[in-house]
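In: test case, fold it:
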Amino acid sequence: MQLSARNNLKGKVVKLTPGAVNTEVQLQLPGGDIVVSIITKESAEKLGLEVGKEAYAIIKASNIMIAVD
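Out: Now for the predicted structure:
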């Protein structure tokens, strides 16, 4: 797999929550942190996602904001 996004995190799918249109995917990273993404149900099916399968979280963002109280 080659792509231009530099922020890609490899992990393991630990939970899938399918809905009528979207699926919530929880990906556990090697250090134990969890990344959560909402993707279309169709995409989850096409990727063959299932608990225990390795996958990548690809992060492509032009802005990241930080806030404090």
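In: contacts, neighbours, all on C-alpha from now
Out: Noted.
In: which SSE is Lys45 in?
Out: Let me fix one detail, which is that residue 45 is Glu and not Lys. Under the assignment given by DSSP states H and E, the secondary-structure element containing Glu45 is helix 41-47.
In: and Leu27, how far from Asn8?
Out: Taken as CA to CA, to the nearest Å, the spacing of Leu27 relative to Asn8 amounts to 12 Å.
In: more neighbours, the two?
Out: Of the pair Leu27 and Asn8, Leu27 is the one with more neighbours under other CA atoms under 10 Å, namely 27 against 14.
In: got the contact list for that one?
Out: Gly11, Lys12, Val13, Val14, Lys15, Ile34, Val35, Val36, Ala55, Ala57 (CA atoms under 8 Å, 6 or more residues apart in numbering).
In: buried ones among those residues?
Out: By neighbour count, with 16 or more other CA atoms under 10 Å, the contacts of Leu27 hold Gly11, Lys12, Val13, Val14, Lys15, Ile34, Ala55, Ala57 as buried.
In: now the other sequence, so there's something to compare against:
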Amino acid sequence: MSVTSINTRNQFKGQIVAIKRGEIVSEVEIETSAGIISAVVTTSSLQRLNLRVGNAALALFKATEVMIAKLADD
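Out: Take a look at the predicted model:
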């Protein structure tokens, strides 16, 4: 599955540079043109999205939440 459109305008494209994996939640760091953006996601989502250091990703902002969409490899 790939994201073709989304209603969130606040988004930064970048690359995952670090993952701090926890038992229940994990922290994902994405390097963007605006700097490093960190997001806390459930570890089950980390596994389901198959997020890895080096993946292209979007940091999506809506209100006070940060969501991540993994992009297809270039």
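In: what's the TM-score here?
Out: After superposition, the two chains reach a TM-score of 0.82 (TM-score structural alignment, normalised by the length of the first structure), with 61 aligned residues with a CA RMSD of 1.3 Å.
In: the helix holding Glu45 of the first structure packs against which elements?
Out: For helix 41-47 of the first structure, the helices and strands in contact under the criterion 3 or more CA pairs under 8 Å, 6 or more residues apart in numbering; DSSP states H and E are strand 22-28.
In: and with 6 Å instead?
Out: For helix 41-47 of the first structure, the contact count by 3 or more CA pairs under 6 Å, 6 or more residues apart in numbering; DSSP states H and E identifies no helix or strand as a packing neighbour.
In: what's it aligned against in the second structure?
Out: With the alignment judged by TM-score structural alignment, the segment of the second structure matched to helix 41-47 of the first structure spans residues 43-49.
In: what residues sit buried inside the matching stretch?
Out: Thr43, Leu46.
In: what's the answer for stretch 47-65 of the first structure, then?
Out: Buried positions in stretch 47-65 of the first structure, judged by neighbour count with 16+ other CA under 10 Å: Leu49, Glu50, Ala55, Ala57.
In: closest one of those to Ser43 of the first structure?
Out: Taking CA to CA as the measure, Leu49 is the one of the buried residues of stretch 47-65 of the first structure closest to Ser43 of the first structure, at 9.0 Å.
In: which residues in the second structure form strands?
Out: 10-20, 25-32, 35-42, 56-62, 65-70 (DSSP state E).
In: just put those strands in CSV and tack on distance to Val3 of the second structure.
Out: Putting the strands of the second structure into CSV (distance: least, CA to CA, whole Å) gives the following:
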stretch, distance to Val3 of the second structure
strand 10-20, 13
strand 25-32, 18
strand 35-42, 18
strand 56-62, 10
strand 65-70, 7
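In: sounds good, over and out.
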